[in-house]
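Visitor: starting from these lines, generate the structure:
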Amino acid sequence: MDSGQIYLADPTIFHHVDTYYLYGTTGDPKWGKNKGFLVYTSKDLIQWSGPKGAKCGLSLAMGDSYGEIGFWAPQVFEYKGLFYMAYTANEHIAMATSKSPLGPFVNTSKEALKAPVKQIDPFVFFDEDGRKYLYHVRLTQGNRIYVAELQDDLMAIKPETLRECITGELEWENTQKTDWPVTEGPTVLKHKGLYYLIYSANDFRNPDYAVGYAISESPLGPWKKFDKSPIMYKDLVGENGPGHGDVFLDHQGDMQYVLHTHHNDSLTQPRRTAIVKIKFVEEKGSPDYLVMEKDGFRFLKTK
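Guide: All right, here's what the predicted structure looks like:
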């Protein structure tokens, strides 16, 4: 393995003040079993340092939080003077808070958000009107993306607002034609009054794991899938299984997408972390569309 390569799956980058904070599902064998979330930092997206989490490199550690296994797909954001981490453990979604992006993130109640089914891959979206939405995946006849409005304390959804957004129905979304189609890893952007739901499809172990998106006039849908999806796929960047990432703004205000790929052509794990530029392109008579700029694709490494 490349000793400098960062191995985080389902990654997210939180940009705060002058620092980028990188989190994800831990995959590097040298850090042991998945018992929390490592965090790396950078000033320029090129030179990375870490892990730098408050607890032996971990920003959130088992014992401070809900869950014992399967710490997956974190998202970090600032809300009401605290830093929040929405995350998956035990195939349920929970919230933890910290005074620093480095942690320690703590879930004092040790409880998950209530739901009648298993749910993973949280993404909290703050709309311009002050409403907050939880996009997530529910495990019910496939990995299906749902949305619901959140209570102001972010610790529960408003059940009456729950809606299904996306399921795997198109050929590119289920290339192995499985009975359990997978759509997951939601990220939502608002652009020119429209909502863009970016998601990944296929099982993550499938080399055809890829990224597409859908558009809606409302955060609750209905959603229309972009007819030229996927916009990130193996032949675009020459790497198997690219996807399950998050969009962030860099120092220049440009959008970038952080994602993972397979380890190589024969191994899925540990997955490698990369970034690629993403942008909106205007099209007369239609909503702006999203493209990933393959020339800007590169893997993230420590010094």
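
Visitor: all contacts plus neighbour counts: C-alpha atoms, from now on.
Guide: Will do.

Visitor: all helices of the stretch 151-300 of the chain, in order?
Guide: 234-237 (DSSP state H, counting those that start in this stretch).

Visitor: so who does residue 225 touch?
Guide: Going by C-alpha atoms under 8 Å, 6 or more residues apart in numbering, residue 225 touches 212-215.

Visitor: cool, residue 265 as well?
Guide: With C-alpha under 8 Å, 6+ apart, residue 265 has these contacts: 239-240.

Visitor: inside strands: which ones of the contacts of residue 225?
Guide: Using DSSP state E, 212-215 are the members of those that sit in strands.

Visitor: farthest pair in those?
Guide: Largest separation among the ones in strands among the contacts of residue 225 by C-alpha to C-alpha: 212 and 215, giving 10.6 Å.

Visitor: which neighbours do those two have in common?
Guide: 225-226.

Visitor: what about residue 212, neighbour count?
Guide: Residue 212 has 24 neighbours, counted by other C-alpha atoms under 10 Å.

Visitor: re earlier: put the buried members of the ones in strands among the contacts of residue 225 into a PyMOL selection.
Guide: Here is the PyMOL selection string for the buried members of the ones in strands among the contacts of residue 225, based on 16 or more other C-alpha atoms under 10 Å:
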select buried, resi 212+213+214+215
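
Visitor: from the ones in strands among the contacts of residue 225, pick the one nearest residue 266.
Guide: residue 212 (24.2 Å).

Visitor: I'd say that closest one and residue 188 touch.
Guide: No. Using C-alpha atoms under 8 Å, residue 212 makes no contact with residue 188, being 11.9 Å away.

Visitor: what touches both of those two?
Guide: With C-alpha under 8 Å, 6+ apart as the test, residue 212 and residue 188 both reach residue 198.

Visitor: next, the buried residues of the lengthiest strand in the chain.
Guide: Under DSSP E, the strand in the chain containing the largest number of residues is strand 286-299. Across strand 286-299, burial judged by 16+ other C-alpha under 10 Å covers 290-294, 297, 299.

Visitor: equivalent analysis for stretch 199-206, please.
Guide: 199-204, 206.

Visitor: what helix or strand does residue 15 sit in?
Guide: strand 8-16 (DSSP states H and E).

Visitor: helices or strands up against that strand?
Guide: strand 19-26, strand 72-79, strand 243-249, strand 255-261, strand 272-283 (3 or more C-alpha pairs under 8 Å, 6 or more residues apart in numbering; DSSP states H and E).

Visitor: next up, for comparison:
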Amino acid sequence: MQTIAAILVALLAAPVPPGYSTAEAGNPFVDGRYADPDVAVYNDRYWVFPTSSRSYAEQTYLDAFSSADLVTWTKHPNVLTTANVSWAKYAVWAPAPIQRNGRYYLYFAANDIQSNAALGGIGVAVADRPEGPYVDAIGRPLIDRFVNGAQPIDQDVFIDDDGQAYIYYGGWGHANVAKLNSDMTSLGSFADGSVYREITPAGYVEGPQMLKRDGKYYLMWSEGGWTGPDYSVAYAMADSPTGPFRRLDKILAQDAAVARGAGHNSVLTIPGTDTSYIFYHRRPLSETDGNARYLAYDRMTFRPDGTIPPVTMLVKDNFDDTNTIGWKTYGGTWTATGGQYRAGHSYGGKSLLDDNHSNAVYDADVTVTSGAGDAGLVFRATAPAVGTDSYRGYYAGITPAGRVVLGRANNNWTQLAAVPMTVTPGTRHHLRVEAVGASLKVFVDDLTTPKINTTDGTFTAGASGVRVYNAAAAFDNLAVTSR
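Guide: This next block holds a predicted model:
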């Protein structure tokens, strides 16, 4: 049996990325509809195992993603499929990865059973490599029935410091914990002879996740409805892996400026550090389809007393992953290459995020690469379309003609202010806009004294992005921070 010490040695071999404040290369951090992410550190890579967010009948497989730096992710398709599980037909959900005994285990739910008369529940598959292929380990569900009212879905597996493994699971508003034997494919029992112990905290709906830190056990779970905007994550702390777990607070919820339906989380703590990230799925603001769920991660911190403050969903993109997931273009040609977002020459091509910020600080590095026009930041934009000024919102840009310009668009252009400044093509400039109420300030390089300081209350909220006019440009290190 692999010892805890051996596991720690393997974990510590993983690279240690910087203490990112969020997904620096942008959320969603991988392409495609996925939900319910769980995480693992295997050898020198970080792994994410999610649910494929499709209709039940299409959920017949699981993909995985791995990364050496939490920036660039490699997709590993079909790590588990129903072809390798005789009893699983559809609704394959919430994979839970763990390594033990020199092998890789993947726990999953299948068939979305509605009663004990149906075949399905929680299964366990095993592989010799993190990327699989995983095959059914026991030829039947590990947990195949409702116990204490808990639907057998949404499992999480945790190995304590003493080597005892536990499985946490449950839908329909009930959560159970059971012991796993050292073979990881059978259930043990507690001292009183019971196999299952109910641990349901107040407000619990589904998606339990166990974390241990500084001798304390953290149970996290999802509340609200998974198709609605109120989906969220709450937590409890206890001195034992079996509780009792008393709800303390909600730590992740929708942000009307960033995304809705944020829930079903896991936690990645970088080995050898106290840096933790909460991985979860969320729904973009413009999406109404319940299955339009995408993967994201943000920094999660702890107070000195061990409690967890609410997580802030941040908006950043440094384009180091050379993709533009989450961006939508309106005219022009756009590519992510060399760690920058490059716009070919056009008369008003723009690219926007699916956000809705009001009072915020907008930052980007802007390099005008050619042309006599300008390039910069779009903010508080609505009704975007292809066309030079085809949107309603504001724009601040810099031009090699020697100006910093601020104006508003409403299918036409109204200049609000312009000031002289030396702008050399090919030179990177840091552009910042502070928009609070009707106050609009534009900074270039010097972030203490604004180049432009004016007022205009025409537009109050909308999407953020970048734009060129009669120019080509490169953008980098975009960030939007609510004020």
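
Visitor: TM value for the aligned chains?
Guide: The TM-score (TM-score structural alignment, normalised by the length of structure 1) is 0.82; 274 aligned residues with a C-alpha RMSD of 2.7 Å.

Visitor: the longest strand of structure 1 relative to strand 255-261, how many degrees between them?
Guide: 50 degrees (axes from the mean of the first three to the mean of the last three C-alpha atoms, to 10 degrees).

Visitor: and the angle for strand 286-299 of structure 1 with strand 272-283?
Guide: 160 degrees.

Visitor: which elements pack onto strand 286-299 of structure 1?
Guide: Helices and strands touching strand 286-299 of structure 1, by 3+ C-alpha pairs under 8 Å, 6+ apart, are helix 234-237, strand 272-283.

Visitor: give me the mean distance between the shortest one and structure 2.
Guide: What that stands for is helix 234-237 of structure 1. Aligned to structure 2 and superposed, helix 234-237 of structure 1 gives a mean residue distance of 4.5 Å (mean C-alpha distance after the TM-score superposition for structure 1).

Visitor: list the buried residues in that helix.
Guide: So, applying 16+ other C-alpha under 10 Å, buried residues of helix 234-237 of structure 1: 234, 236-237.

Visitor: tell me how far residue 430 of structure 2 lies from residue 57 of structure 2.
Guide: Distance of residue 430 of structure 2 to residue 57 of structure 2, given as C-alpha to C-alpha, to the nearest Å: 49 Å.

Visitor: tell me which of these two has more neighbours.
Guide: Between residue 430 of structure 2 and residue 57, residue 430 has the larger neighbour count (other C-alpha under 10 Å), namely 19 against 11.

Visitor: contacting residues around the residue nearest to that one when sequence neighbours are not counted?
Guide: Of all residues not flanking residue 430 of structure 2 in the chain, residue 365 sits nearest, at 4.4 Å (C-alpha to C-alpha, 6 or more residues apart in numbering). For residue 365 of structure 2, the contacting residues are 428-431, 475-478, by C-alpha under 8 Å, 6+ apart.

Visitor: going along the chain, name the strands of the stretch 101-250 of structure 1.
Guide: 119-126, 132-139, 143-149, 163-166, 183-191, 194-201, 210-216, 224-225, 243-249 (DSSP state E, counting those that start in this stretch).

Visitor: any chance of the ones you listed in TSV, plus distance to residue 48 of structure 1?
Guide: Shown next, in TSV, are the strands of the stretch 101-250 of structure 1 (distance: least, C-alpha to C-alpha, whole Å):
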stretch	distance to residue 48 of structure 1
strand 119-126	24
strand 132-139	29
strand 143-149	32
strand 163-166	35
strand 183-191	24
strand 194-201	26
strand 210-216	25
strand 224-225	35
strand 243-249	16
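
Visitor: looking at these, which is closest to residue 84 of structure 1?
Guide: strand 119-126 (10.1 Å).

Visitor: in structure 2, what stretch matches the closest one?
Guide: Aligned by TM-score structural alignment, strand 119-126 of structure 1 corresponds to residues 152-159 of structure 2.

Visitor: quick check: end-to-end length of the matching stretch?
Guide: So stretch 152-159 of structure 2: terminal residues 20 Å apart, C-alpha to C-alpha.

Visitor: now do the longest strand of structure 1: everything it contacts.
Guide: Counting by C-alpha under 8 Å, 6+ apart, 5-6, 231-232, 236-237, 272-283 sit against strand 286-299 of structure 1.

Visitor: now for residue 11 of structure 1: which residues touch it?
Guide: Per C-alpha under 8 Å, 6+ apart, neighbours of residue 11 of structure 1: 22-25, 73-74, 244-246, 258-260, 273.

Visitor: again, 7 Å this time
Guide: Taking C-alpha atoms under 7 Å, 6 or more residues apart in numbering, we find residue 11 of structure 1 in contact with 23-25, 73, 245-246, 258-260.

Visitor: what does residue 91 of structure 2 give?
Guide: Here residue 91 of structure 2 is in contact with 56-57, 59-60, 110-112 (C-alpha under 7 Å, 6+ apart).

Visitor: can you give me the neighbour number for residue 428 of structure 2?
Guide: The number of residues packed near residue 428 of structure 2 is 19, by other C-alpha under 10 Å.

Visitor: now it: closest residue in space, sequence neighbours ignored.
Guide: residue 367 (4.5 Å).

Visitor: ok, residue 55 of structure 2 next?
Guide: Once flanking residues are discounted, residue 55 of structure 2 sits nearest to residue 291: 7.5 Å by C-alpha to C-alpha, 6+ apart.

Visitor: quick one: what's aligned to residue 109 of structure 2 in structure 1?
Guide: Aligned partner of residue 109 of structure 2 by TM-score structural alignment: residue 88.

Visitor: off-centre distance for the helix or strand hosting its match?
Guide: In this assignment (DSSP H and E), residue 88 of structure 1 forms part of strand 82-89. For strand 82-89 of structure 1, the distance from its own C-alpha centre to the chain's C-alpha centre is 12 Å (C-alpha atoms, centre = their mean, to the nearest Å).

Visitor: which SSE is immediately downstream of it?
Guide: Immediately after strand 82-89 of structure 1, counting by DSSP H and E, sits strand 92-98.

Visitor: can you list contacts of that following strand?
Guide: Contacts to strand 92-98 of structure 1, defined as C-alpha under 7 Å, 6+ apart, come from residues 66, 82-88, 104-107, 111-113, 118-120, 122.
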